[in-house]
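A.B. asks: Got a predicted structure here, sequence first:
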Amino acid sequence: MRSATRADVEAIREIERLADERFRDLGLGFVADGEPTSYEVVAAAVDRGTAWVEVDGVGTPIAFATVDVLDGCAHLEQLSVIPAHGRRGVGTALVGAVEEWALCRGLGVVTLTTFADVPWNAPYYRRLGFEVVPETRWTPGVRERIAEETAFFDPWRRVVMAKALV
């Protein structure tokens, strides 16, 4: 695993596109049909030092994670693994890198938004120690993210999760 570079931006976008194809089988084709995160947004995460890639044996990126600071917490913006490389601990290692990054910056909580009922979303994060945050405890920034995300689909499908690191 390594920090992402500008040379990885298009690969990161392709990883997201490939990973999103899995949503078709769950009747969530609109996720797969959507555009991956824009070049500019990914490049900004790279430039901030908040993007990591896992690479295969020849150095080709196969997974990535991006994070931002939101309301005083590390917020996992995106975690994607090429499906052919899934279920091998790659995503877990990337989440670990995000947690380490957060701790080094004095951020004691990692938050994220995800689908409640997709096996590799909320159930996966639960196994990593994340817990669903009740709506009454959502921060303003998280509320804004959920509002942006659910403009395109039913809000009940999304949850906010958090993991205390300290």
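C.D. replies: Looks like it arrived, so ask away.
A.B. asks: Please count neighbours and contacts with C-alpha atoms only from this point.
C.D. replies: Fine.
A.B. asks: Show me which residues of stretch 93-108 are buried.
C.D. replies: Leu94, Val95, Ala97, Val98, Glu99, Trp101, Ala102, Leu103, Leu107, Gly108 (16 or more other Cα atoms under 10 Å).
A.B. asks: Quick check: which element contains the second one?
C.D. replies: Here Val95 sits within helix 90-104, counting by DSSP states H and E.
A.B. asks: now for that helix, which elements pack on it?
C.D. replies: strand 51-55, strand 61-70, strand 73-81, strand 109-115 (3 or more Cα pairs under 8 Å, 6 or more residues apart in numbering; DSSP states H and E).
A.B. asks: Take the ones you listed and write them to JSON lines, including mean neighbour count and distance to Phe130.
C.D. replies: Shown next, in JSON lines, are the helices and strands packed on helix 90-104 (neighbours: other Cα atoms under 10 Å; distance: least, Cα to Cα, whole Å):
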{"stretch": "strand 51-55", "mean neighbour count": "23", "distance to Phe130": "20"}
{"stretch": "strand 61-70", "mean neighbour count": "23", "distance to Phe130": "16"}
{"stretch": "strand 73-81", "mean neighbour count": "22", "distance to Phe130": "12"}
{"stretch": "strand 109-115", "mean neighbour count": "22", "distance to Phe130": "8"}
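A.B. asks: would a markdown table of those strands with distance to Asn121 be doable?
C.D. replies: Listed next are the helices and strands packed on helix 90-104 as a markdown table, based on distance: least, Cα to Cα, whole Å:
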| stretch | distance to Asn121 |
| --- | --- |
| strand 51-55 | 19 |
| strand 61-70 | 14 |
| strand 73-81 | 10 |
| strand 109-115 | 6 |
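A.B. asks: Distance to Ala84 added to the buried residues of stretch 93-108, as a markdown table?
C.D. replies: Shown next, in a markdown table, are the buried residues of stretch 93-108 (distance: Cα to Cα, whole Å):
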| residue | distance to Ala84 |
| --- | --- |
| Leu94 | 17 |
| Val95 | 19 |
| Ala97 | 21 |
| Val98 | 23 |
| Glu99 | 25 |
| Trp101 | 27 |
| Ala102 | 29 |
| Leu103 | 31 |
| Leu107 | 33 |
| Gly108 | 33 |
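A.B. asks: Included below, for side-by-side comparison, is a second structure:
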Amino acid sequence: MDTATLITVRPTEPKDAPGLPAVERSAAQAFTQFPDLAWIANGDVQSTEKHLELIEGGASWVAIGSNDVPVGFLNGIFIDQDLYICEVSVQSEYQGKGIGRRLMEVARQRAVFWGCMSITLTTFQKIPWNEGFYKSLGFKTLNAYELTPALYDIMNQEVDAGLPAEQRCAMRLRLA
């Protein structure tokens, strides 16, 4: 049986939060194949406290394995009339099995239910599991003049945190 078929996606619960930083650290190991981004593999991840805050906000889901342990997660916040995706991470040994796609589909369905106009996110360009992945889901890369003030601020915060501006982009999936 395929590993992905044994995965359940459900809303994140507070009991899941302590394990999510480890999932994000594991997912970040994929960046070691890009020398200029390899530092991300050992960089900061969302803290347990940040996960609890995002869970409280209502836009957080986990992919759970058969042992009820998270192997992936997606979390976001509401900005204006959009759902902004803060982070999507899948544990390294579960990557490439459709789990990120399933998490994104649950987020899309919920965003439609909530009446969001769009889903937005920021990501790396030219990284196959980043911009290319989101394009395969129907996201459009935004030009600088298409950035909302909130997305502009988020991108500036990412640069301040050390992410290379020239490799970043914002994307949008229109829902309405």
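C.D. replies: That came through, no problem. The shown structure was predicted, so the numbers you read here are calculated from the model rather than taken from an experiment.
A.B. asks: Specify, as a residue range, where the helix holding Val95 of the first structure falls in the second structure.
C.D. replies: The alignment of helix 90-104 of the first structure onto the second structure (TM-score structural alignment) covers residues 99-113.
A.B. asks: compared with the first structure, how much does that stretch deviate?
C.D. replies: In this overlay with the first structure, the average offset of stretch 99-113 of the second structure from its partner residues is 0.8 Å by mean Cα distance after the TM-score superposition for the first structure.
A.B. asks: What lies in contact with that stretch?
C.D. replies: 4, 7, 9, 59, 61-63, 72-74, 82-83, 88-90, 118-119, 137, 175 (Cα atoms under 8 Å, 6 or more residues apart in numbering).
A.B. asks: ditto for stretch 71-86 of the second structure
C.D. replies: Contacts of stretch 71-86 of the second structure (Cα under 8 Å, 6+ apart): 20, 23-24, 54-55, 57, 59-65, 87-91, 94, 99-100, 103-104, 107, 111, 115-122, 150.
A.B. asks: need the contact list for Ser92 of the second structure.
C.D. replies: Counted by Cα under 8 Å, 6+ apart, Ser92 of the second structure has contacts Ser26, Ala27, Ala28, Gln29, Ala30.
A.B. asks: ugh, typo on my part, it should be Thr5 of the first structure
C.D. replies: Contacts of Thr5 of the first structure by Cα under 8 Å, 6+ apart are Val46, Asp47.
A.B. asks: how does it look with 10 Å?
C.D. replies: Val42, Ala43, Ala45, Val46, Asp47, Gly49, Ala51, Trp52, Val53 (Cα atoms under 10 Å, 6 or more residues apart in numbering).
A.B. asks: Can you classify the residue located most distally from the centre of the first structure by secondary structure?
C.D. replies: Distance from the C-alpha centroid of the first structure peaks at Val58, with 24.2 Å (Cα atoms, centre = their mean). With DSSP: H, G, I helix; E, B strand; the rest coil as the basis, Val58 of the first structure sits in coil.
A.B. asks: Just tell me what it corresponds to in the second structure.
C.D. replies: Match for Val58 of the first structure (TM-score structural alignment): Asn67.
A.B. asks: gap between that match and Ser89 of the second structure?
C.D. replies: 19 Å (Cα to Cα, to the nearest Å).
A.B. asks: same question, Leu20 of the second structure
C.D. replies: Leu20 of the second structure sits 9 Å away from Ser89 of the second structure, going by Cα to Cα.
A.B. asks: Which residue of the first structure is paired with Cys27 of the second structure in the alignment?
C.D. replies: Small correction: residue 27 of the second structure is Ala, not Cys. Under the alignment (TM-score structural alignment), Ala27 of the second structure maps onto Ala19.
A.B. asks: Is it correct that that match is in contact with Asn121?
C.D. replies: No. With contact defined as Cα atoms under 10 Å, Ala19 of the first structure does not count as touching Asn121 (12.0 Å).
A.B. asks: Now for those two: what residues contact both?
C.D. replies: The contact sets of Ala19 of the first structure and Asn121 overlap at Leu79 (Cα under 10 Å, 6+ apart).
A.B. asks: In terms of neighbours, single out the busier of those two.
C.D. replies: Ala19 (19 against 16; other Cα atoms under 10 Å).
A.B. asks: Wasn't that one part of a strand?
C.D. replies: No. Note on Ala19 of the first structure: no strand contains this position according to three-state DSSP, which reports helix.
A.B. asks: Now do the contacts for it.
C.D. replies: Contacts of Ala19 of the first structure by Cα under 10 Å, 6+ apart are Arg13, Ala32, Ala63, Leu79, Ser80, Val81, Ile82, Pro83, Ala84, Gly86.
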